[in-house]
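K.L.:
next comes the sequence, and after it the predicted model I'd like to discuss.
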Amino acid sequence: MLDKIKKTIDLIQSIDIGALQKLNEKVDLKKLMESVGSLNDDQLKGIVHLLNNANKKHEVPPIDADFYDISDRLTTDEREIQLKVRAFMEKEIALIVNEYWLHDSFPHEIIPKIAELNICGINYEGYGCAGKSSLLEGIIACELARVDASIATFFGVQSGLCMGSIYRCGSEEQKQEWLPKLQKFEKIGAFGLTEPEVGSGAAGGLTTTCEKTENGWKLNGQKKWIGNATFADIVIIWARDVADNQVKGFIVRTETPGFSVEKIKDKMALRIVQNGLITLTNCMIDEKDRLQNANSFKDTTKVLQATRAGVAWMAVGCARGAYENALAYTTQREQFGKPIAAFQLIQNHLVEMLSNLTAMQTMVFRLSELQDADKLKDEHASLAKVFCTMRTRDIVSRAREVMGGNGILLEYNVARFLADAEAIYSYEGTKEINSLIVGRSITGFSAFV
């Protein structure tokens, strides 16, 4: 008791008289002291606890978008590559991406830096490629898109669509000639399938034609939405043979007479990707540049099946980037005297986002396991593409919502994801087409026509 009295006296003596007088003007100190005196020990302890913690900074847990620790299932080598790509994107790309996105231009200076990562064509065997797993290829796509979906798309066109066409449909000579150069980014590639009037109906409706002549193959037609087209060295062109009506593939050098490209402007998504409208006018291609193992659209789908799985991973990365930026924002943005992350409605949005993201992550992980086991089917890739791109749209929408008006500003790093998600939702097969691929698989009926 004497100790408590001594402490009370010391406290009273330490009080500044001027401050006490000012306080007395706002509060009836006599009544306040009477109220404090009527409190029991537990109540007093509670008040002391509140006072002691009033000035302590609330510790926010680290942002962890891998909620189920899926990365724990990676090998040490795979994890090192994942973190290497993540560090590169955060250091080299994150600081410049908004500027390039805003001005609809491509940062060509990053190409040698990406080449140094040695990740292009990482799941192919030989030809300078690492021969790693398709799972790692997906992880890389996710890490690229986590910072910017445009850079992920540029990489996917080079590594997946262009190199994949040559790797799966080319002759040994074509592989030897092109794959090492593409892997090192000494040459830039593109992939031309979609046309101005033909997107989903490419299987049987290509209007670009190829015709065998004495001097080689003559190509005529147009291709639209071709990523990397404005600065590519080669473009894989898919055309319908007028002789047998089958789709064939060609390695077309962009300096070939009769080949021209016009940049597509005024896009609202993937603005860093340089999409082009290609026009082929009596463009002559040597037989040696025809993909020797591409003789029907079924051969084209070998490429699309693998890259469609990559797009699902890309959607996961886009969603993860939006979620992480939104979560960080909510822990820092204060309203009504505390961070908005402390409010129930905001937490509900965050949990919905994380739930969808976690489901997507586990889905694409299993998808890549099937691919590595050589069990991947069209319907597997299509289901993942449908689900992941749909859920990504929901996640980026909620991310913008929890950020209020700031969510539409580039500087807060969600508006770009919001826009880019729309392009990911549509390319590599629309939601409707991919749904019909899955529907045909589970019902046995084709509903395409």
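P.N.:
Noted; the coordinates are in hand.
K.L.:
can we go C-alpha only for contacts and neighbour counts from here?
P.N.:
Fine.
K.L.:
who touches stretch 196-203?
P.N.:
For stretch 196-203, contacts defined as Cα atoms under 8 Å, 6 or more residues apart in numbering pick out 193-194, 205-207, 222-224, 297, 429-430, 433.
K.L.:
included below, for side-by-side comparison, is a second structure:
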Amino acid sequence: MLTGDLYRFQDLLAPAEADVVARVREFLATQVVPIANEHWSRASFPHDLIKGYADLGIAGTDQSNLLSGWLSLEMARADASMATFYGVHAGLAMGSIETCGSPSQKERWLPSMRSFDKIGAFALTEPTGGSDVAAGLRTTARRDGDRWILNGAKRWIGNGTFADLTVVWARDVDDNQVKGFVVEKGTPGFTATKIENKIALRIVQNADIVLEDCVVGDPNRLRGAATFKDTAKVLRATRSGVAWEAVGVMLAAYEIALNYAREREQFGRPIGKFQLVQDLLVRMLGNLTGSLGMVVRLAQLQDAGDFRDEHSALAKAYTTTRMREVVGWARELLAGNGIVLDYDIGRFVADAEALYSYEGTREINTMIVGRAVTGLSAFV
């Protein structure tokens, strides 16, 4: 049982699912955790680990949302950057093709993505737009016979520097609707440049992408992506994944702080014996337990087919806010040792800032939930 799973939510997994989680947890503990700080410090990506992720055999498989969520938790518990790498590839990129692709398109791309022979990226956010992307998307697509000409720019594209397949969302100049296109690596007019000097998710290779008369054949246009409502279907599912990742970060921070409190001595005794330290730990555990209960119920609703936008929006807004508190309290407990990578928590503190922002800010997700509960839209 996980130290931070006080109410034993993991017991809700079927035995076979628990075995998958145990196998993934072992891989993360032995392969990812030992190298995370080094790569985070260098802002480099451990490409040699991709085969290990492939060997896990979990990408794009027929699994419950509870299992899928728990795997996201475990990945973020090891390292938020590598959880993001996996989430972009298996969630956003593969999810776009699974949700919006035709049967032949799924057959064309998904097998090589499941095996990690082809790595995916998802290009929606733009340099001048984030929260307003539904109405303010500036990247354009113009049909020219049996091909499309894409022009525009994208920013913060995870896996963007090395992805083999990038799902690009662009506005059709003819009908003003957002459509999806799979742009293959090496396509002329497609340029990806690594974003430098990040203070969060430094292992993730985020890219600025420029599309200059980028020609994409019509077979690469996702057949089921006709409006932004189709894009939103992908985001609804992946937003819940980010909520699980936030819980994973909380779990890691709590475990780091708990272990430190047991081992660190001041005034001749472990600091875990002091009341104020125990207060911090219990606050962390409360946030973690409440958030874990929320995402578990969210997964149950998904598995039951009773899943709406406001469910994932509330989970993302709530868990990432609680996550910020938890990593801050953990850093406080470690005092000066909390700001060096040697004790791990500093990496989680920094990475939490990115999780708090991406897949919809707290404010945007709040308005999604507010619209659902009042029947009144506050969007402008």
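P.N.:
Arrived safely. Keep in mind that what you see is a predicted model, and the values were worked out from it rather than measured.
K.L.:
hang on, the earlier thing: Tyr329 of structure 1: which of the contacts of stretch 196-203 of structure 1 is nearest?
P.N.:
Nearest to Tyr329 of structure 1 among those: Thr430, at 32.1 Å, using Cα to Cα.
K.L.:
what residue of structure 2 matches up with the closest one?
P.N.:
Counting by TM-score structural alignment, Thr430 of structure 1 corresponds to Thr361 in structure 2.
K.L.:
so which residue is smack in the middle of structure 1?
P.N.:
The geometric centre of structure 1, computed from its C-alpha atoms, lies nearest to Ala145 (Cα atoms, centre = their mean), at 2.7 Å.
K.L.:
residues contacting Asn220 of structure 2?
P.N.:
Contacts of Asn220 of structure 2 (Cα under 8 Å, 6+ apart): 105, 181-183.
K.L.:
again, only using 10 Å
P.N.:
If you count contacts by Cα atoms under 10 Å, 6 or more residues apart in numbering, Asn220 of structure 2 has them with 101, 105, 147-148, 167, 180-184.
K.L.:
which of those residues sits closest to Ala299 of structure 2?
P.N.:
After measuring the contacts of Asn220 of structure 2 against Ala299 of structure 2 - Cα to Cα - the closest member comes out as Gly101, at 23.8 Å.
K.L.:
off-centre distance for stretch 81-93 of structure 2?
P.N.:
6 Å (Cα atoms, centre = their mean, to the nearest Å).
K.L.:
oh sorry, the question was meant for stretch 165-173 of structure 2
P.N.:
Computed by Cα atoms, centre = their mean, the chain-centroid distance of stretch 165-173 of structure 2 equals 20 Å.
K.L.:
how about the strands in structure 2?
P.N.:
120-123, 140-144, 147-157, 165-172, 178-184, 190-194, 207-217, 265-266, 269-270 (DSSP state E).
K.L.:
which one in structure 2 is aligned with Leu11 of structure 1?
P.N.:
Per TM-score structural alignment, Leu11 of structure 1 is not aligned with anything.
K.L.:
helix, strand or coil: sort out Leu11 of structure 1 for me.
P.N.:
Taken by DSSP: H, G, I helix; E, B strand; the rest coil, the conformation at Leu11 of structure 1 corresponds to helix.
K.L.:
so what's it up against?
P.N.:
Ile5.
K.L.:
from Asp41 of structure 1, how far off is it?
P.N.:
Distance, Leu11 of structure 1 to Asp41 of structure 1, by Cα to Cα, to the nearest Å: 18 Å.
K.L.:
quick one on the thing from earlier: buried ones among the contacts of stretch 196-203 of structure 1?
P.N.:
193-194, 205-207, 222-224, 297, 429-430, 433 (16 or more other Cα atoms under 10 Å).
K.L.:
just give me the match in structure 1 for His124 of structure 2.
P.N.:
Wrong residue type there; residue 124 of structure 2 is Leu, not His. For Leu124 of structure 2, the residue aligned by TM-score structural alignment is Leu193.
K.L.:
how about its match: what's its closest non-neighbour residue?
P.N.:
Among residues not flanking Leu193 of structure 1 along the chain, Trp238 sits closest, at 5.5 Å (Cα to Cα, 6 or more residues apart in numbering).
K.L.:
residues near the alignment partner in structure 2 of the one you found, how many?
P.N.:
Using TM-score structural alignment, the equivalent of Trp238 of structure 1 in structure 2 is Trp169. Trp169 of structure 2: 27 surrounding residues under other Cα atoms under 10 Å.
K.L.:
cool, and the one 3 residues further on?
P.N.:
Residues within reach of Asp172 of structure 2, counting by other Cα under 10 Å, total 21.
K.L.:
again, but for Asp279 of structure 2
P.N.:
There are 12 residues near Asp279 of structure 2, going by other Cα under 10 Å.
K.L.:
the counterpart of it in structure 1 and Gly204 of structure 1, how far apart?
P.N.:
Matched by TM-score structural alignment, Asp279 of structure 2 corresponds to Asn348 in structure 1. Asn348 of structure 1 is 46 Å from Gly204 of structure 1, where distance means Cα to Cα.
K.L.:
go on, His380 of structure 1?
P.N.:
Taken as Cα to Cα, the span from His380 of structure 1 to Gly204 of structure 1 is 22 Å.
K.L.:
which one's more surrounded, the two?
P.N.:
His380 (23 against 13).
K.L.:
who's in contact with that one?
P.N.:
Applying Cα under 10 Å, 6+ apart, we find His380 of structure 1 in contact with 305, 308-309, 364, 366-368, 370-371, 434, 437-438, 441.
K.L.:
that one corresponds to which position in structure 2?
P.N.:
So, by TM-score structural alignment, His380 of structure 1 is matched to His311.
K.L.:
swap in Phe445 of structure 1?
P.N.:
Per TM-score structural alignment, Phe445 of structure 1 is aligned with Leu376.
K.L.:
how about that match, nearest residue that isn't a chain neighbour?
P.N.:
Leaving aside its sequence neighbours, Leu376 of structure 2 sits nearest to Gly370 (Cα to Cα, 6+ apart; 7.6 Å).
K.L.:
which residues of structure 2 fall in helices?
P.N.:
15-27, 33-42, 50-56, 65-78, 80-86, 94-100, 103-114, 133-136, 228-263, 275-303, 309-334, 345-357, 362-374 (DSSP state H).
K.L.:
mind putting these into a markdown table with distance to Arg143 of structure 2?
P.N.:
Shown next, in a markdown table, are these (distance: least, Cα to Cα, whole Å):
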| stretch | distance to Arg143 of structure 2 |
| --- | --- |
| helix 15-27 | 44 |
| helix 33-42 | 42 |
| helix 50-56 | 36 |
| helix 65-78 | 37 |
| helix 80-86 | 32 |
| helix 94-100 | 19 |
| helix 103-114 | 19 |
| helix 133-136 | 20 |
| helix 228-263 | 18 |
| helix 275-303 | 37 |
| helix 309-334 | 32 |
| helix 345-357 | 34 |
| helix 362-374 | 32 |
